[in-house]
Structures are given as structure tokens and as C-alpha cells.
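Novice: Sequence and predicted model, in that order:
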Amino acid sequence: MFFSSFSFKHVAIGSLMISALTACSSSPTGRSQVILFSDSEMSQLGAQSFEQLKQTEKVSTNVKINTYVTCVADAITQQVPKQASFDSWEVVVFDSPQVNAFALPGGKIGVYTGLLNVATNQDQLATVLGHEVAHVLANHGNERMSRSQITNTGLQISDVALSTTGYGEYRDLAMGALGLGVQYGITLPYGRTQETEADIMGIDLMAKAGFDPNQSIQLWKNMAKTSGGNQPPELLSTHPSHGTRINDLTSEIKRLPKYSVKAPQCQ
């Protein structure tokens, strides 16, 4: 009996390892990733999470703010190739002092009004939205969930959260894996490698849309002022420090090609 149980356990682990090996892929910057979930599964989970947020968070009805944010977001997403798992991007502004924004698989973008006090012009807002959309394009949520699956900490996600009936029970865990952990206390949004990758992809995306990538530097200077110097040391954080981020972006901007598209005047 012991031998049978032992063998079954190792067969299961072996099968999971084989699945992981066969699911290896590369991010848009060439970094190796393990991706276990399909685009349609991730889009379903993103849509479910977004609907939950719209029910629990206060949605802004300010027409001017909604028009402005949607204008910037639309300019960014128009530079994104058509996605097989969803047809269009949905943008919602949440009335909250949080200095935050996110993008989810399935074409969902959320912006908190508190961000507009720090991203003080359309180019700075485009920096944030380009960064968040880049997380989706680089499959960072899928990567986090796949890593959890391999270490057995995310089995509830794959077994339950991807089904419509079981989503509610594991909502917080699923949202944490998608980078919504700040709101739900499950996990920090993304690791340093993913954040840096999203920075690189994001400024290229905003530049393609005609926005000024140099404003990304000012954005992070604003972020540094807002944090009041209370950011933890870089080695103790999953995020790059503000200084590291600014230095990396400065170097990356010098390598950007000259794009001919002009950004809309969003007001």
C-alpha cells in the first residue's frame, strides 16, 4: 500500500514537471517563462475579477475624468496587436484616493482617481497605462499563477478559480495572482524582473502612441515625492527602487526609435 501511494504521488509530481517543461515560452523581451494557462482561461479570470471589482469599488461618474482617462488608454491600446482571446479593451475609473492602476487579461483596465494627483499630465498617465498593459502582453499574471501551480500553492486557482461556480471562494487568491494584491492583501503585485520588463515595454508602447517617454522620469520623481522617502530598501522589496527605475528608464529612452504617431490631446 505504501509503495502504491508513493508511486502515485511521484507520478503526479512528474506529470506536473513535464507539463511545466512543455509550457516553457519566452516573454516579449526574450526572458524565459513557464506558462501553464491558456489565453482564454486568463481572459475569463481577468473578466471575472474585473466584474467583482466593479461591484465592490466605487466607480467614478465624473464625465470629464472618464473621458480623459479613456482617451489616453485608447491611444495606448490602439498600438496593441489584436488579441485572440478578447475583442476590445474596457476602461473603468474608480473613485478612490489610491495612487494605482492596473490592466487584466481579457482587456480590462482600471484607474484610481488618486493616480491623477501624481500622474499630472497625459504623458505621465500614458506611462502608467503603458506599463500596466505591458504586464498583460508579457503574460505576467499567467506566469505568477503558473509558478504557484508548480509549487502547489496555486492548486485552488487552477482547480476552482477558473470555473465560474468556484470563483467566489478563491477570489482573493486569484486577484492576488493577477497583480491585485495591493487591494486584497494576498501578495505584492509583481516581482522586480516583471516590473522592469513592464517598464521597458511600457515606454515603447507609450512612445508608439505619440506620448513623450521622457515624462516617465518625471512620473517616478513624483512617485518618490509621494512616498515621502518611506519606500523600503530595494533588496527588501519586489519592486525596483525609484532611483533604479529612473536610471533604467533614462537609458532605455535613449534607445527608443523615433515614432511618427502624434498623441491625441486628451482633456
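Specialist: Now that the structure is in, tell me what you want to look at.

Novice: make it CA atoms for all contacts and neighbour counts henceforth
Specialist: OK.

Novice: In contact with residue 150, which residues?
Specialist: Counting by C-alpha atoms under 8 Å, 6 or more residues apart in numbering, residue 150 makes contact with 16-17, 20.

Novice: let's see it at 10 Å
Specialist: 13, 16-17, 19-20, 34, 36 (C-alpha atoms under 10 Å, 6 or more residues apart in numbering).

Novice: In PyMOL, how would I select the buried members of those residues?
Specialist: Filtering the contacts of residue 150 down to the buried ones (16 or more other C-alpha atoms under 10 Å) takes a single PyMOL command:
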select buried, resi 16+20+34+36
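
Novice: Presented hereafter is structure B, for comparison with structure A:
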Amino acid sequence: MKAKLILLTVSLLSASLLVGCAKSPSGRQQLTLFSNSEMKQLGTQSFEQMKKEIPLSRDKKLNQYVQCVATHITAQVEKGYAIKTWEVVVFDSDQVNAFALPGGKIGVYRGLLNVATTQDQLASVIGHEVAHVLSEHGNERMSHAQLANAGLAVADVFSKESEYGGVAMSALGLGVQYGVLLPFSRTHESEADLFGLALMAKAGFDPRAAVQLWKNMAKASSGENPAEILSTHPSHKTRIDDLNAAMPTALKLQKQANSRPHCK
């Protein structure tokens, strides 16, 4: 039984590595095991569920403002990504957050606007979230989680026969969490920062606002962030340093933009 399970799992891992390789917009090798249609379905289902569970903002001006910023950002998405329309929703919640999902779904929480106080700062957030979708980070995260679970299943066969099986499994689970999954997430965040910076600049927004946004985020968090090594996000300082390093290129892209957004 053990031998069959091990053989099956190794075969699954080998096949996955052969058929699921792709490249991110930055040129990094990715493992993507799910099809675009599967990701779109998951994104759409999740979005519809959220709209049922979280109150939607009925503030017409607020919705128009967020829609305006998002439209300028999504207009920069190349046709090759096969997302023709984007649905934008403002959630009536104090949470400081936003997200984008496969299938062209964008959610912005009202509380974010207390931190992203200008159209350019909001554009940096929406650009970042759209960049996650275009970079297939959700697919990659799910793919790595699936392989991690397959590996844990094999290890569990051995651990059950050991006096210290439970301890070994806990240690292995912790190792997978902090040694594989979270570092990839920090990579995703950094990629989305830079890709999103380019998107907002191409749309005509001021890319320098991205730096100010993260200064606002650092102030709003009041030093409560976890240590970067245990976080799914880079530290505020790391993000700001990386954004500043990419700023000359972003400013050139903004200069080349055909228009300057005026979202109010």
C-alpha cells in the first residue's frame, strides 16, 4: 500500500512539473497546474459569494470614482490576456483592502480610501491587484499548495509508524509553510508591485504615488506588521526601496501615456 501511494505521488509530481511550467511577466519560471477556464470559474464563484456576504456600497459617487480609476488601469491590459471585461465592486466595509480575481473581478473595500487618499494612490493598489491576476499568481499558489499536500500525504505514511510521527508531521508542515509557500507569496507581491507600477504609469497615473501609498500603509499599521521572514508580504521598507529603484522607468512610461486620468 505504501509503495503504491509513493509511486502514485511521485508520478503525479513528475507529470505536474512537465506539463505545468510557465513563465511570469518578469521571466520567472512558474508552476501552473490549472487551466484558465478553471481559474476563471473559481474567481467568479468566489466573487459572487463575497457579494452575497459583504454589503455593497450604494454611494454612487464613490462607485463612479473607483470605477474610473479601475477602467484606466484595465485599459492597459494587453489583448493576449483574454479578459475583455472587468467587473468592479466597492464593498461597504472599513477594511483596508482590495483584490482582483481571475475572470476579471475587482473588489475595493471602502476603508482602503482612508489610506489611498488620491486617485494615483488608489491606482497603485488596483494596478497591483490586477497584476496578480495577469501574472497568474493565484494559479501558481494553488499549484504549489497541491504539490505540497501530495508530498505531505507520502510523509504521513511513514510518520504513522513512528513514535514521533505527530511531531515529524508538524515540523514538516511548518517547513513547507515557511520554506516554500510564503517565500513564493513574497515573490508574487514584489512582482505585482513592479508590474502594477508599470500598469498605472501607462494609464497616466503618477507612479510616485505608489511610494507614498506604502508610507501611508506603514503609518496605518502602527508597526504591527509581522517580521518579513514570517510574512506573506515584503516589509514596507523593502517595497518602497524596490519601487524607487523602478521609478525612472515608470516615469518614462507615464510621460508616454496618451492621457492623464481625472477621477474624482
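Specialist: Received it, and whenever you're ready, just let me know what you need. Owing to the predicted nature of the structure, the values given are computational and were not obtained by experimental measurement.

Novice: Spatially, which two of the contacts of residue 150 of the first structure are the most separated?
Specialist: Greatest spatial distance in the contacts of residue 150 of the first structure: 13 and 34, 16.0 Å, computed using C-alpha to C-alpha.

Novice: hmm, back to that, dump the contacts of residue 150 of the first structure to JSON lines, plus secondary structure.
Specialist: Listed next are the contacts of residue 150 of the first structure as JSON lines, based on DSSP: H, G, I helix; E, B strand; the rest coil:
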{"residue": "13", "secondary structure": "helix"}
{"residue": "16", "secondary structure": "helix"}
{"residue": "17", "secondary structure": "helix"}
{"residue": "19", "secondary structure": "helix"}
{"residue": "20", "secondary structure": "helix"}
{"residue": "34", "secondary structure": "strand"}
{"residue": "36", "secondary structure": "coil"}
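
Novice: just the contacts of residue 150 of the first structure now: which is nearest residue 231 of the first structure?
Specialist: Nearest to residue 231 of the first structure among the contacts of residue 150 of the first structure, counting by C-alpha to C-alpha, is residue 34 at 30.4 Å.

Novice: so what's the closest one closest to, chain neighbours aside?
Specialist: Residue nearest to residue 34 of the first structure in three dimensions, not counting chain neighbours: residue 24, with 4.5 Å by C-alpha to C-alpha, 6 or more residues apart in numbering.

Novice: Also residue 256 of the second structure?
Specialist: residue 202 (7.3 Å).

Novice: pull the longest helix from the second structure.
Specialist: Using DSSP state H, we find that the single longest helix of the second structure is helix 137-159.

Novice: Trace residue 200 of the second structure over to the first structure, please.
Specialist: Aligned by TM-score structural alignment, residue 200 of the second structure pairs with residue 206 of the first structure.

Novice: tell me the SS of its match?
Specialist: Here residue 206 of the first structure is helix, with the state taken from three-state DSSP.

Novice: what do you get for residue 22 of the second structure?
Specialist: Of the three states, residue 22 of the second structure takes strand under three-state DSSP.

Novice: What does it correspond to in the first structure?
Specialist: In the first structure, residue 22 of the second structure lands on residue 25 (TM-score structural alignment).
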